[in-house]
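Trainee: Prediction below, plus the sequence it came from.
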Amino acid sequence: MQAYARFAELTPPQRSGITIGDGAAEEIAVELAVSPNTTAKHLHEAQELVTRLPGTVSALTAGEIDVMRAKAVREYTAELDDDQAAHVEKRVLAGGKQENLTRFKHVLRREVIRADPQGAEQRRLAVKAQRDVTRWHRADGTSSLTVHLQPHEAELAYQHINLLAGHATGAGRNLATARADVFMDLIGGKQVDRPSVSVNVVVPMTTLMGLNQEPGEISGIGPITAEYARELAQNATWRRVITDPAGQVLEVSRRRFASPELRRFVQVRD
C-alpha cells in the first residue's frame, strides 16, 4: 500500500481532472499481469489511505488491524472531511480491531454518525429515495430479483419469509427453496397465516426526547441515525432497557409501552 502511494506520488497528473498520472496504472499492470482498472483502483485506495488516514496504515503495518478493516475505515469515512475522518479514525483504532469485521464496521458506522450526524441523515434520506427492485436474468436459466429497502424493512421482510419457509420445508424442498416458493406465494396473493415478526431498535431515551443526536441501533444490523431511530419509534412498542455507562444491559422491563402515536391510533380506531 505504501509502495502504491509512493508510485502515485512519483507519477503526478499532468492535466486537470485526474488524480494519478497518465500511464501509471498501465505501467504497474504490465509488471503485475493484472488489468489497468485493478491497478488504478489500488493506486487510488493506497493514495487516499496513506495521505488521509495515516493512523490506519500504521495500525496495518503493526499488525493491529488487517487489510479488510483498513479498507473499511477508508470506505466509511469517504464522505467526511479530513478533520472528521481523522477524528473517527482515532476513536475507532483506540477501540482495537474488535472480535470480528462486522463488529468493527458497526463501531465505524457509529463514530461516523457521531462525527457528522446531519450529513449521515442526509445520506440516509438520499439512498432511501433510491429504493428500487431490479431483475437480472442469469446465464444458467434462473433469474434474480434485488430489492433495495431501508434496513428495518428488509429485516422484517426476510424474517417474515424465513418463518413461513420454516413451515413449508419437506417434500424435496430445503429452506432456501422454500423461501423462494413462499416469496412467490406472497406475490401471487396466496392466503397464508401471517407470522408475528419484529425488529428490535435500541435507542437512548435522550435521543427519543430530541436532546441530542446520539445514534440508535437496529439489532443485528448496526447503528442508525438519531432521526431514523425517532422515526421508527413513532409507531412502535417501547420497552425500557437499563444499561451501565459502558452499554452493558442491567435490566429489561417486563412491561411494554405503546408509543404515544400508536396509543392515539388505537384509541381513535377503537
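Mentor: Nice, thanks for sending it over. Numbers count the residues shown, from 1 in each chain.

Trainee: drop to CA atoms for contacts and neighbour counts, all remaining ones
Mentor: OK.

Trainee: residue ranges for the helices of the stretch 101-250 of the chain, please.
Mentor: Using DSSP state H, counting those that start in this stretch, the helices found in the stretch 101-250 of the chain span residues 101-115, 117-128, 151-166, 175-187, 205-208, 226-233.

Trainee: try this one side by side with the last:
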Amino acid sequence: MILVSPCFHWSRAPSCGRIEHMVDVEEWVGAPDSLLLDGSPSPAAVQPSGWLALELDQYFSSPADLSDPALIDALVGYERVVAWAQARQARQARLIAELSARRSEPGAVTDWAADEVGTALHLSGGTAAFRTRQAEALVSRLPDTLAAWEAGLLDQRRVTVITEGTATLSDEHAALVEARVLPKAPEQTAAQLRASVKRAIIAVDPGGAQERHEQARRDRRVAVNPEPDGMASLWALLPAPDAVAAYEWLTRLARGCGAEDPRSMDERRADLLADLLSGRLANPDPALPVPVNPGKPLVQLLMPMTSLFGLTDDPCELLGYGPITAEMAREIAASAVWRRLLFDPASGALLDHGRSTYTPPAALAEFVRARDVYCRFPGCRRKVVNGELDHVTAFAEGGATSAANLAGYCVRHHHLKHAGGGWQVRALPDGGLEWTTPTGHAYVTRPYDYRSDPDPP
C-alpha cells in the first residue's frame, strides 16, 4: 500500500481492477453516498488536485485491468482533474484582466491588451479579444462565476455560456442573472445552463429582453451558402415562433409520407422544404406523394396564467427553442387554441391523473408529454412531443397505464431503455426516474418544473 498524499491512499487488486481507498472525509466534495459498489469512495468524490492526477495516472493506467465500475469512476475522476486544470485558466483570466486594466489607465500608451495576450499565447486576434473580454467581465461583473471556475465547479464552456449570455446586460442585471443561475450550474449541461441564463435574463429585465427581440427581429433574413460535393445550405433567421412552426409543419408532412418511404426523416424534411419553396407541390418521386393535411402545426408554449393576463412578465418557454419573453408569448397566444394544465406550486410538476388500459388514451398521452416536456433520460433536451411514451414498469409485469408509470422519451433513449445492455429505470415516489447504468451508477431525472426561477436570497 503506497502513501501518495496526506489525505488518502489507495491499493489495487490487479485480478479484478477494483480500487480501494482510504479518504479523509473532510476532503470529499461529493456526498457520503458517492461510493463505489464495494462501499469505498469514488475518485469522483475526492477534491481534484495535482495529487489526484498523479494517483489516477498511477492506479488507472491500465484500462484492461479495471472492472466496469472502475472504468466509469476513472473516467469521472479524470474529468474532475481536467476541470481542475481548466480552473487554472480562471487565475489566468485574473492576470489578463489586470493587464487590460493597466493598459486602460490614463496616460497608458495603448489600449491593446488583447494584442499582447494573443502574441504571448500564440492566439488569433479574435480568440485573444474574446479571452480578454471574458476576463474583464469575470473580474468586474461576474466575480462569483470566476470563483466557481477557480474551484473547479464550472468548466470553460459553462463559464462562456454565462459570460456571453450576460454580455449585453447592465452590471446590475448581470449580477442578478449570475445569482439566479449559479446554484444549479455545476449540475447542468451547457444546454440546460443556456436555457437557465435565458430565463433569468427575461426574469430580471423583461423590458430589455423584449427590446432586444424587437431589434433582432428587424434583422430577419434568408441566405444561401455553397457547400462541398454539389450541395448548398439554405439558411433563414426568423422569429422563434415562425421557425418552430415551420419545422413542426415539415415534420408533420414528413411523417405523412408513410412507413414505406425509404428516406430518413431528415431527407424527407429537406425534400419537402425544396418542393414547397421551389413551387413543386409533389414529391420528386411520383410514387411517394406529399400528403398535405389541414390544420395548424403544433407549437407548444408554456406560459403562467399571470403572464397571459399581463399581470406579470415572467419568462415563458417555446418548446423547440427555449425561454421567450411574456410579450412574445402573448402574441402567440392571441391566435392559439389553449388547453389549461395545472401544476403543483410546491414541486413545479404537472398534477397527476390515471388510466388502466395498455395504450394510453389521447388525454393521458398529452398529459404525460406536457408533464415531462423533454426526454426523461439524464441530460437529454429532445422534446417528448416528437418522441415516444413507455411504461416504467412493464405492463406485462403489472405496471399500470397511469401517469405515475408512464414517461416520455426520445426514440434513441426509448430504445436504450429496452436494449441498452443492462440499463434499469425505476420510478421514485416523488415523480423522479432513477436510471442505473450497467456499471451500477445511478442518475435521477425529474418532470419539467413549471415554476419560475426563484429570486436569489
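Mentor: All right, it came through fine. A quick note: this is a predicted structure, and the numbers were derived from the prediction, not measured.

Trainee: For the two chains, what TM-score is obtained?
Mentor: Superposed pair, TM-score by TM-score structural alignment, normalised by the length of structure 1: 0.82. Supporting alignment: 253 aligned residues with a C-alpha RMSD of 2.9 Å.

Trainee: circling back to that earlier point, adding mean neighbour count and distance to Lys90 of structure 1, write the helices of the stretch 101-250 of structure 1 out as a markdown table.
Mentor: Below are these laid out as a markdown table (neighbours: other C-alpha atoms under 10 Å; distance: least, C-alpha to C-alpha, whole Å):
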| stretch | mean neighbour count | distance to Lys90 of structure 1 |
| --- | --- | --- |
| helix 101-115 | 20 | 10 |
| helix 117-128 | 15 | 18 |
| helix 151-166 | 17 | 28 |
| helix 175-187 | 15 | 42 |
| helix 205-208 | 16 | 25 |
| helix 226-233 | 18 | 22 |
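
Trainee: Just put those in TSV and tack on distance to Asp22 of structure 1.
Mentor: Formatted as TSV, the helices of the stretch 101-250 of structure 1 follow (distance: least, C-alpha to C-alpha, whole Å):
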stretch	distance to Asp22 of structure 1
helix 101-115	34
helix 117-128	33
helix 151-166	41
helix 175-187	48
helix 205-208	50
helix 226-233	44
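
Trainee: Quick one: closest of those to Glu251 of structure 1.
Mentor: Evaluated with C-alpha to C-alpha, those place helix 205-208 nearest to Glu251 of structure 1, the distance being 14.8 Å.

Trainee: The closest one vs structure 2, average distance?
Mentor: Helix 205-208 of structure 1 differs from its equivalent in structure 2 by a mean of 1.0 Å after superposition (mean C-alpha distance after the TM-score superposition for structure 1).

Trainee: in structure 2, what residues pair with that helix?
Mentor: Mapped onto structure 2 using TM-score structural alignment, helix 205-208 of structure 1 spans residues 305-308.

Trainee: Can you get me a residue count around the counterpart of His173 of structure 2 in structure 1?
Mentor: When structure 1 is aligned by TM-score structural alignment, His173 of structure 2 is paired with Gln84. Residues near Gln84 of structure 1, counting by other C-alpha atoms under 10 Å, number 17.

Trainee: which other residues reach the match of helix 205-208 of structure 1?
Mentor: 312-314, 326, 329-330, 333 (C-alpha atoms under 8 Å, 6 or more residues apart in numbering).

Trainee: Swap in 6 Å and give it another go.
Mentor: 312-313, 326 (C-alpha atoms under 6 Å, 6 or more residues apart in numbering).

Trainee: Perfect, that will be all.
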